[in-house]
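In: need a structure here:
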Amino acid sequence: MLRILLVNDTDKPIAEMRQALAQQGYEVLNAVATPHALLKVVEGERPDVVIIDTESPSRDTLEQLAVMSSAAPRPVVMFTHDADQQLIRAAVGAGVTAYVVDGLSAERLAPVIEVALARFAEETRLRSRLAEVEQQLADRKLIDRAKGVLMDKRSMSEAQAYETLRNQAMKQGSRLADVARQIIAMADLLG
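Out: Purely as a prediction, here's the structure:
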């Protein structure tokens, strides 16, 4: 059962949405957060999905979403009446996974939530892959720099420098990039 956190950014009551979610089989958390309390409530309640009901997302709401997305990312569905293209881009940039204009109906809730979950999972996978590739690139740069240090200081060929790095990594039971970092630090220390 998915746990849903409702955030009300309007003056209108959200009992209708709460009831529709419960009828669809979702657990609706008791804490109905205001945008200013969003991060604290998300960290405390750990919902599976955050739903924001708003006439038009305010700058404060978007800022709080951006903070939440970086500190405690969750799929976010925003129901609004504002179809402004700049606002849509700002909302997606702040972490909104699904931006739904012109209200909701009970039968649309489940598919919208499922799309938000799927899209969030895909974005999470892509962010993870990007971080992995960026780390590999940073490691490769360290290794190349360490090879350069060995080639310069010990008059080695590139193949010999790489083999030296590899052997040292195996001896230490360390990653190649960690040994490269040590060599660079030592070279910087010795000048």
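
In: every contact and neighbour count from this point should use C-alpha atoms.
Out: OK.

In: what's the neighbour count on Met17?
Out: Here the neighbour count serves as a burial measure; for Met17 (other CA atoms under 10 Å) it reads 18.

In: show me which positions of stretch 178-191 end up buried.
Out: By neighbour count, and taking 16 or more other CA atoms under 10 Å as the criterion, the buried residues in stretch 178-191 are Asp178, Val179, Ala180, Arg181, Ile183, Ile184.

In: here is the second sequence; please produce its structure so I can put it next to the first one:
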Amino acid sequence: MSASIVVVDDDPIIRLDIREMLEEEGYHVAGEAKNGEEAVELVANLKPDLVIMDVKMPKMNGIKATQIIRRLQERDTSILLLTAYSQKELVQEAREAGVSAYLVKPVSEEDLIPAVEIALSQREKMASLKKDLEALKRSIDDRKLVEKAKGTLMKELALSEDEAYCKLREVSMAERIQMPQLAQRILSDGVKPWFSQKKNA
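Out: Next comes the predicted model:
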């Protein structure tokens, strides 16, 4: 499946040129906008992989639109800014806004396509990193649940730490429930539904 791209520029000729360059390379242009306000709305509705956006536009410029997209958006979209200006201040402002790549006009196919590939590659790396971080957070949260449930068992059944952990593992295997889910149920329902006997009883 080809990447989904939104093209934003107040000049319809430039939009058409960029669209043609992208489509020749097999990319899918999901939509076009002529200013930053339309860009924000399109991105919210279409959730594209990449936005190619001019900086200087009426109503709302590309940097302001980038800032809003970054604030409002749940799904990460790469943003490639196009501009006729190459001042250092603008580059810094674009970077701080969360732009993935930056091209100075006029844009040729030789410049555009590699920049698109880099921006999309960065998006994939960020998505992968985000996924890894979420998995790590889930793992830490799961560990905390198991530790809390283990502490509850130690207190209510007068067990040592090792014994409490073994009990949790035994019930988890017997009931075919993952340890974090079992821990959650113990913390919400109490120990009795799962452990009727006290240590040495």
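
In: what range in the first structure matches the longest helix along the second structure?
Out: For the second structure, the helix with the greatest residue count under DSSP state H is helix 109-157. When the first structure is aligned by TM-score structural alignment, the counterpart of helix 109-157 of the second structure is residues 106-154.

In: likewise stretch 176-184 of the second structure?
Out: The counterpart of stretch 176-184 of the second structure in the first structure, counting by TM-score structural alignment, spans residues 173-181.

In: how far does that stretch sit from the chain's center?
Out: Computed by CA atoms, centre = their mean, to the nearest Å, the separation of stretch 173-181 of the first structure from the middle of its chain amounts to 28 Å.

In: ok, stretch 101-118 of the first structure next?
Out: Using CA atoms, centre = their mean, we find the averaged C-alpha position of stretch 101-118 of the first structure to lie 21 Å away from the chain's own average C-alpha position.

In: what comes up buried for it?
Out: Buried residues in stretch 101-118 of the first structure, counted by 16+ other CA under 10 Å: Val101, Ala110, Val112, Ile113, Ala116, Leu117.

In: correct me, but the fourth one touches Val77?
Out: Looking back up the chat, that one is Ile113 of the first structure. Yes - in terms of CA atoms under 8 Å, Ile113 of the first structure counts as a neighbour of Val77; the distance is 7.1 Å.

In: which neighbours do the two have in common?
Out: Residues within reach of Ile113 of the first structure and of Val77 at once, by CA atoms under 8 Å, 6 or more residues apart in numbering, are Val49.

In: all helices for the first structure, in order.
Out: Counting by DSSP H, the first structure has these helices, from start to end: 15-23, 38-45, 59-71, 85-94, 106-154, 158-172, 176-190.

In: closest one to Asp53 of the first structure among those?
Out: For these, the distance to Asp53 of the first structure is smallest for helix 15-23, at 8.9 Å, taking CA to CA.

In: the inter-axis angle of the closest one versus helix 106-154?
Out: For helix 15-23 of the first structure and helix 106-154, the angle between their directions (axes from the mean of the first three to the mean of the last three CA atoms, to 10 degrees) works out to 80 degrees.

In: helix 15-23 of the first structure vs the second structure, average distance?
Out: When the second structure is overlaid, helix 15-23 of the first structure sits 2.7 Å from its aligned residues on average, using mean CA distance after the TM-score superposition for the first structure.

In: that helix: how far from the chain's middle?
Out: With CA atoms, centre = their mean, you get 28 Å for helix 15-23 of the first structure.

In: what's that helix packed up against?
Out: Helix 15-23 of the first structure is packed against strand 27-28, helix 106-154, with contacts defined by 3 or more CA pairs under 8 Å, 6 or more residues apart in numbering; DSSP states H and E.

In: just name the most buried of those.
Out: strand 27-28 (a mean of 19; mean count of other CA atoms under 10 Å).

In: contacting residues around the alignment partner in the first structure of Leu72 of the second structure?
Out: Taking TM-score structural alignment as the criterion, the aligned counterpart of Leu72 of the second structure in the first structure is Val67. With contacts defined as CA under 8 Å, 6+ apart, the neighbours of Val67 of the first structure are Leu39.

In: distance of Val67 of the first structure relative to Leu109 of the first structure?
Out: Counting by CA to CA, to the nearest Å, the gap between Val67 of the first structure and Leu109 of the first structure amounts to 25 Å.

In: swap in Arg145 of the first structure?
Out: Noted for Arg145 of the first structure: a distance of 54 Å to Leu109 of the first structure, by CA to CA.

In: same question, Arg89 of the first structure
Out: To Leu109 of the first structure, Arg89 of the first structure is 22 Å away according to CA to CA.
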